[in-house]
Every structure is written in structure tokens, then in C-alpha cells.
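Student: need a structure here:
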Amino acid sequence: MSKLKMLVLSLHNYHDTHGNFPPAFTADSQGQPLHSWRTLILPYLEEMPLYSKLNFDEPWNSSANARWLNDQELHIYRSPQRPESSIADETHYFSIVDDETLLRPGGGVSFRDIADGSSNTIALIEAAGRGVRWHEPRDLSMDEAIDLLVGESDETHEWVEPGFFISTHYRGDGLYPRNVAFADGRVRSIGYVPTRELARAALTRAGGEEIPAEIDSGEYNRTKTVVGYTVHWRRVLSTTLFVGLAVGPFLRRRNPLEATGVEEVNHEDTKQLVSRSTSHS
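Tutor: Have a look, this model is predicted:
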């Protein structure tokens, strides 16, 4: 199961418990963000021990919470296409923060509020390299999300295409298809979205639009540059050993002299072949 799939199903489990989806973030009486939706769904990701240590009346970066959250890496929030990062607790999965989206700032959105249909509403977007920590209450604005979908973002991607023996590392200024999770739980890699209007239609929950077929238009890369390779030496060595053990017996040949019962004997630097059945005088 993909990480995006696990995250959107955790949103569903939160909905089953609370009757609605989590807010994009919790806030204090002044409207200042306290905690992210990524923190609120920890119990549904088998992270209840960490969740129970947090003080939700204080901000995510308060001294009481920072002791548990700082540099706390959770692999569920790290894209498999970007396994390494200079920020240990970076997230690559974002909600869209807007009153018209699934995870609105004040929360309270339920399935019955998705007038466009849960299969037509994007809930989460994968985006690497934004420098956001998973417990930080910061996600994508509507404009930022649209920029990502239509390819107008200035972000730089680094990603890995895994191979059995060698994985290839790439860098580019736009990577498509982009992985997204819909409100119904489906995860898809959608292609380049040609207009901002179409992108907005896919992000809002009750705009009366349907996602057109153009969005699922396949792969589109603006740039794609190879920046390195990773050789999986353990697989290379284990495969070599397996092949050697499997093929070795078929390649082994008996000495033809042994097969005919002939013995090779040296007499004063002169090699003579004599039959084992002949007696020596």
C-alpha cells in the first residue's frame, strides 16, 4: 500500500471517529496555528505513544512539544521517490488549505459536504523539497497547489527511479505525473493539468465541476537530468552467488585423462602417458 493511500485512509478513520475530517490545523483563540492535521492523525498511523506525549494547548514548536517532535522522522511522511533529505523530519505530503477544500482551516467538513463527489476532489498532494516539517502546521494554499498541478511552480525536484541492480537519481524543475490522493481514498498519478481553472476544479469540494479527462493525460517532464546512480551491491552479490551455485555443476568437467584411466607421469622432465593397467618393469 502506498504512503499516500495510508494517509488518506487515516483521514477516513479520523472521520469515522469524529464525524468529520480533521482541520488543516488547530488554532488558538487568536487564530494562530498550533498543530497540523498530520499530527492529529497520528493515532491512526500506529503512533499513539508519540501522540499521547504532546500538549495540544501549546504550539507544535513550544519547548514542551519540541522535545518530542524535533528531528522526529516518520517515514510515512517521506516520499519513496525522495528517500533522503537534509531535514530529518521533512514531509512530502500536503493538504490544500482553503475554505473550499477538504481540509479547511476550521475543519468540520464531512463526506456529505463534498458536493462534487469524493472521487472528483483531491485531498492530498505529493510535493518534495518544500522544507516543511511533518509536525509543522503549514501546507499548500490554493494558488500554490494550482501552481504545482499546472507546472508553474519554481520548485526543484530530486527523485529516484528504482531498479533491481541500479537505481537512477534525477533532478528536474517539474515532475509529472504528480501523485495525488482523492477524497474517496483513490491514489492516482495525474498528468500535467493544462489550465488553472481545471486544476481548481479538481481541488474544490463543492464547486459544481467534474474532473475532465485532460487531467489524466500521462507523464510530462519539463526537465529530467541524471545526477547519479546507486548500485545495489547486496543484490548483485547475492544474484552472482545464486547463479554460480545453480550453473556451476553444469559447467564442471572431469579431467579427460581421469575419464580414460590414463595417468600422467614425469620422468626427468619428460612427460609420458602410461596406462594404469600396465605394470612397471
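Student: can we go C-alpha only for contacts and neighbour counts from here?
Tutor: Fine.
Student: which SS state does Thr26 fall under?
Tutor: Here Thr26 is recorded as strand under DSSP: H, G, I helix; E, B strand; the rest coil.
Student: all helices of the protein, in order?
Tutor: Ranges of helices within the chain are 3-18, 37-40, 48-52, 63-69, 142-150, 196-203, 233-251, 256-259, based on DSSP state H.
Student: ok, residues contacting stretch 112-126?
Tutor: 4, 8, 79, 92-96, 101-103, 111, 145, 178-184, 186, 202-211 (CA atoms under 8 Å, 6 or more residues apart in numbering).
Student: Let's see this one next, to set against the first:
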Amino acid sequence: MRAAAKKSPSSSVMRIILIVLVVVFLLGVTVSYLWVQPYLKMSKSVDHLKRIILFVHNHEDKYHALPNGYPAGAKHRFSWRVQLLPFMGAQGKSLFDRFHFDEPWDSPHNLKVAKQMPDIYRTPFAPEDSIHTSFVAIADPQGAFPEPETPEHRLSFNSIVDGTGQTVGIVHCEGTGIVWTEPRDINIDEFVQLAKTGRLNPPSKGYAPMVVRVAMMDGSVAPVLRDVSEETLRAICTREGHEARPKDFK
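Tutor: This next block holds a predicted model:
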């Protein structure tokens, strides 16, 4: 009988090395994926910001006024987000036409329609079935989107005395708990809290970025670092505070 062939020690070593290399490669791919994912998600969120502020510009171009939550003929106030639907193509216009503007935003019918939130108001950080918006405006009396005293009370770009490039319009914020059709956003105090901590107060749930992204009223998107002073944060939220361009915000 022939003696069984002995395995070469070198072949066993090569097999072990190959297995180790494969494991290291797979770990590297996994780590890279996990590291890159938040950046890819944030990139998409920034794209949504740019598109939303573009729709705001389209609204102002057509009506010579910024959206104030009162679509033409509406008896009740909705969100400015609803007013932008007609500028989102046929699908947005179709969704807009399904709302009953003679009813409150939270009527049974309108809440049913609200379940079809456009993806543009949701980011990859939010659940896919969420109807809570990830984008809010500065709805402060001194901001670009103040709560209107009457349906006829509307601002325009001419109302932004400080300049559209120096005034915050739309803010990316996760875990707002705000239904996208709801006529509710954040005030300046809440924006300061968000910029300093990544969350609203009381603490919002979900992703808390180290850098909050905002869309300025001129259409640009800017990062707000946490070391920006509170004075600056308040200055960039007002439309006619007559402040000089803050040095710690570029």
C-alpha cells in the first residue's frame, strides 16, 4: 500500500494566510461602509435642503410672496411645505389637489392625505414610513417665516433687509415630531438649542449631527458649527436685525 501523501506545511500556511486576508478584506469593507454611510445620508439631506429652498424661490417668483401656510382660498392654515407641492411636478400637484383647504390641517381627511409625505421632506436618517418632517423653517416673528397675522399677511424677498445670503430659511433637524402638513416650525431659541446640541429641547429623537445644515434664503446651504456664538446664531435668523456679517459664520 502507498503511504498517504503528507500535506506540505507551506500549503497549510498559505491557506491560513489566505483566510486571514479574506477576513481582513471583509472587515475593511464593512467598516468602510459603516463609516461612509452617515456622509452619504447627509449628502442626500443637503440635496433635499437645496431643492426645498429652490421651491421656495419658485413660489416667490410666481406669487411675489413667500409661502405663509395659506394656499389660495384656504380657510385654515397649513404648513408652507404644503404650499410648495405644486412646484414638485405632476405628483406634487396631484397630492396638493387632494387636500381639503376648507378643513383644518388635522381633519380626518387631511391627515389621511398627509400619510403620503413627499420623500423630499424626509431624510435617510428618518424612518421610511414617517410623516414627521426633517426640515423646518425659522417661524419666529423676526425670521423669514413668521406666523402670519392674517391670510393676506405675506413677506417677500424684499422683506429680508439683512440680505437673503445672511438670513436662515430652512433647517435640517431630525426627530422634530412635526407632521409635515402641520403649521408649526421652530423659533430662534429652538434653533440656538439645535445648533449647540444637534437636538431640539425637549430632546428630539433620532440622528444628532455635530454640524447642523441650513439653507440660507439666497438658496445656498451652509454648515453651522457648534462653536458659533449664540449672538451669531440669533443674528443669522433675523431678517432685519441690521447686523454685520458675523465673522464666525461663513
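Student: related to what we said a few turns ago, which one of the helices of the first structure is the most hemmed in?
Tutor: Comparing the helices of the first structure by mean neighbour count (mean count of other CA atoms under 10 Å), helix 37-40 ranks first with a mean of 23.
Student: How far off centre is that helix?
Tutor: Distance of helix 37-40 of the first structure from the chain centroid (CA atoms, centre = their mean, to the nearest Å) equals 18 Å.
Student: residues in the second structure matched by that helix, start to end?
Tutor: Helix 37-40 of the first structure corresponds to residues 80-83 in the second structure, going by TM-score structural alignment.
Student: Could you do stretch 94-102 of the first structure as well?
Tutor: Taking TM-score structural alignment as the measure, the second structure aligns residues 136-144 with stretch 94-102 of the first structure.
Student: what's the answer for stretch 113-130 of the first structure, then?
Tutor: The aligned range for stretch 113-130 of the first structure in the second structure is 159-176, by TM-score structural alignment.
Student: Compare the helices of the first structure and give me the one nearest Val160 of the first structure.
Tutor: helix 3-18 (16.0 Å; CA to CA).
Student: ok, average deviation of the closest one from the second structure?
Tutor: Following superposition, helix 3-18 of the first structure is found to deviate from the second structure by 0.6 Å on average (mean CA distance after the TM-score superposition for the first structure).
Student: Quick one: residues contacting the nearest residue to Gln83 of the second structure once chain neighbours are set aside.
Tutor: Leaving aside its sequence neighbours, Gln83 of the second structure sits nearest to Pro71 (CA to CA, 6 or more residues apart in numbering; 5.9 Å). Neighbouring residues of Pro71 of the second structure by CA under 8 Å, 6+ apart: Phe78, Gln83, Phe101.
Student: Reformat the residues you listed as JSON lines; add distance to Pro183 of the second structure.
Tutor: Shown next, in JSON lines, are the contacts of Pro71 of the second structure (distance: CA to CA, whole Å):
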{"residue": "Phe78", "distance to Pro183 of the second structure": "5"}
{"residue": "Gln83", "distance to Pro183 of the second structure": "11"}
{"residue": "Phe101", "distance to Pro183 of the second structure": "13"}
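Student: Do a quick rundown of the strands in the second structure.
Tutor: 135-137, 168-172, 212-216, 221-224 (DSSP state E).
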